[in-house]
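1. Below: sequence and its predicted model.
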Amino acid sequence: MRRRRKATETTMQSFLPAVAEQLFKDIKKTYDEAVQIPDDLLVALKFVFGSCALQALDLVDQRSVTCLTSPSGRKAFQVVGGSGRLYTCFLSCHYCPCPAFAYTVLCRNQGLLCKHILAVYLCQAMAVTQQESVSDQQMTALLSRTEAP
């Protein structure tokens, strides 16, 4: 019985990212058409991502997400958190330096994303991400955490 449960849990975990990906596609499609997210997708967002969904939507409303791009094509996202602290997130590896990401996602494996990374995905789906160009040197400094652009 124990093996069967473990196999089922593994299967469910492997589907969750696909569900999240489809949810972002659905949000993009409906937002492009109606410039709002319908209630059924908001409920799905809350179901998939839990309490951080509402917090992420608040960050989206506040236009807290900026995409930094360099001439070499590197990208990083900066999110101003609810406390005013700036977090640099990387979608390529699903990483955020916030304590919630470290504890909830990495240590306890209780969520896919923190509110900051979720806000980045939502801003991209809704095409409301602020854009900023930085030099390759600024991006290198940002990536090495030696200086903010």
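-> Yes, it's here.
2. contacts and neighbour counts: CA atoms only from here.
-> Fine.
3. Which strands or helices does the longest helix along the chain pack on?
-> The residue-count maximum for a helix in the chain (DSSP state H) belongs to helix 2-34. Helices and strands touching helix 2-34, by 3 or more Cα pairs under 8 Å, 6 or more residues apart in numbering; DSSP states H and E, are helix 39-49, helix 115-126.
4. what about those, which gets the closest to Tyr31?
-> Nearest to Tyr31 among the helices and strands packed on helix 2-34 is helix 115-126; the distance by Cα to Cα comes to 6.0 Å.
5. Packing partners of that closest one?
-> Helix 115-126 sits against helix 2-34, helix 52-61, strand 65-69, strand 75-80, strand 86-89, with contacts defined as 3+ Cα pairs under 8 Å, 6+ apart.
6. so which of the ones you listed is the most packed in?
-> Greatest average neighbour count among the helices and strands packed on helix 115-126 goes to strand 65-69 (a mean of 22), per mean count of other Cα atoms under 10 Å.
7. what angle do it and helix 52-61 make?
-> Between strand 65-69 and helix 52-61, the angle comes out at 70 degrees (axes from the mean of the first three to the mean of the last three Cα atoms, to 10 degrees).
8. Against that first model, consider the following:
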Amino acid sequence: MGSPLLSVAEQLLRDLQRTYSETKQIPDDLLIALRFVFGPCALQALDLVDQRSVTCVSSPSGRDAFQVLGGSGRLYTCFTSCHYCPCPAFSFTALRRNESLMREEEESFT
């Protein structure tokens, strides 16, 4: 599975799915947890869901992917098997995250 943060994120998403399927609502504590784990992009992602810009596509083999209609009108395909999206926002966020991790490692060596 990997890092503890990945385990936390997966559990949070399971809790979110269960709660929403039972109540058709997302309580504030889960929204706050989403923001804490995923950062500001979580709110932008929820905005796309609210705008009905996200579609789950399932293949006959059982694999799932999400198609996301971006603000520019471009369609992006995000595969659930790898935590990646081809949109510019994901690339920018991932690059910033890697940059900050590199700085932390450099500081720990000095």
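-> Good, I have the coordinates. No experiment lies behind these values; they were computed from the predicted model shown.
9. What would you report as the TM-score here?
-> Comparison of the two superposed chains (TM-score structural alignment, normalised by the length of the second structure) gives a TM-score of 0.75, and 98 aligned residues with a Cα RMSD of 2.2 Å.
10. Between helix 39-49 and the longest helix of the first structure, find me the angle.
-> Angle of helix 2-34 of the first structure versus helix 39-49, following the same axes, to 10 degrees, is 140 degrees.
11. Which residue is the nearest non-sequential neighbour of Asp64 of the second structure?
-> Excluding the flanking residues, the one nearest Asp64 of the second structure by Cα to Cα, 6 or more residues apart in numbering is Ser58, at 4.5 Å.
12. Hmm, that neighbour is touching Thr80, no?
-> No. Taking Cα atoms under 8 Å as the definition, Ser58 of the second structure is not a contact partner of Thr80, at 10.7 Å.
13. Common neighbours of the two, please.
-> Listed contacts common to Ser58 of the second structure and Thr80 are 64-65; contacts here mean Cα atoms under 8 Å, 6 or more residues apart in numbering.
14. Next, format the helices and strands packed on helix 115-126 of the first structure as JSON lines and append distance to Arg108 of the first structure.
-> Shown next, in JSON lines, are those (distance: least, Cα to Cα, whole Å):
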{"stretch": "helix 2-34", "distance to Arg108 of the first structure": "14"}
{"stretch": "helix 52-61", "distance to Arg108 of the first structure": "15"}
{"stretch": "strand 65-69", "distance to Arg108 of the first structure": "26"}
{"stretch": "strand 75-80", "distance to Arg108 of the first structure": "23"}
{"stretch": "strand 86-89", "distance to Arg108 of the first structure": "20"}
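15. Nearest to Ile117 of the first structure among the ones you listed would be which one?
-> Smallest distance to Ile117 of the first structure across those (Cα to Cα): 6.5 Å, for strand 86-89.
16. The closest one maps to which residues in the second structure?
-> Aligned using TM-score structural alignment, strand 86-89 of the first structure spans residues 75-78 in the second structure.
17. Comparing that stretch with the first structure, how large is the average distance?
-> For stretch 75-78 of the second structure, the mean distance to aligned residues of the first structure following superposition is 1.0 Å (mean Cα distance after the TM-score superposition for the first structure).
18. who touches that stretch?
-> Taking contacts as Cα under 8 Å, 6+ apart, the residues outside stretch 75-78 of the second structure that touch it are 65-70, 84-87.
19. if I look at Val57 of the second structure, how far off is Thr80 of the second structure?
-> To Thr80 of the second structure, Val57 of the second structure is 11 Å away according to Cα to Cα, to the nearest Å.
20. Name the residues contacting each of the two.
-> Shared contacts of Val57 of the second structure and Thr80 (Cα under 8 Å, 6+ apart): 64-66.
21. Mind putting the helices and strands packed on helix 2-34 of the first structure into TSV with distance to Gln13 of the first structure and mean neighbour count?
-> TSV is the format used below for those (distance: least, Cα to Cα, whole Å; neighbours: other Cα atoms under 10 Å):
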stretch	distance to Gln13 of the first structure	mean neighbour count
helix 39-49	12	15
helix 115-126	18	24
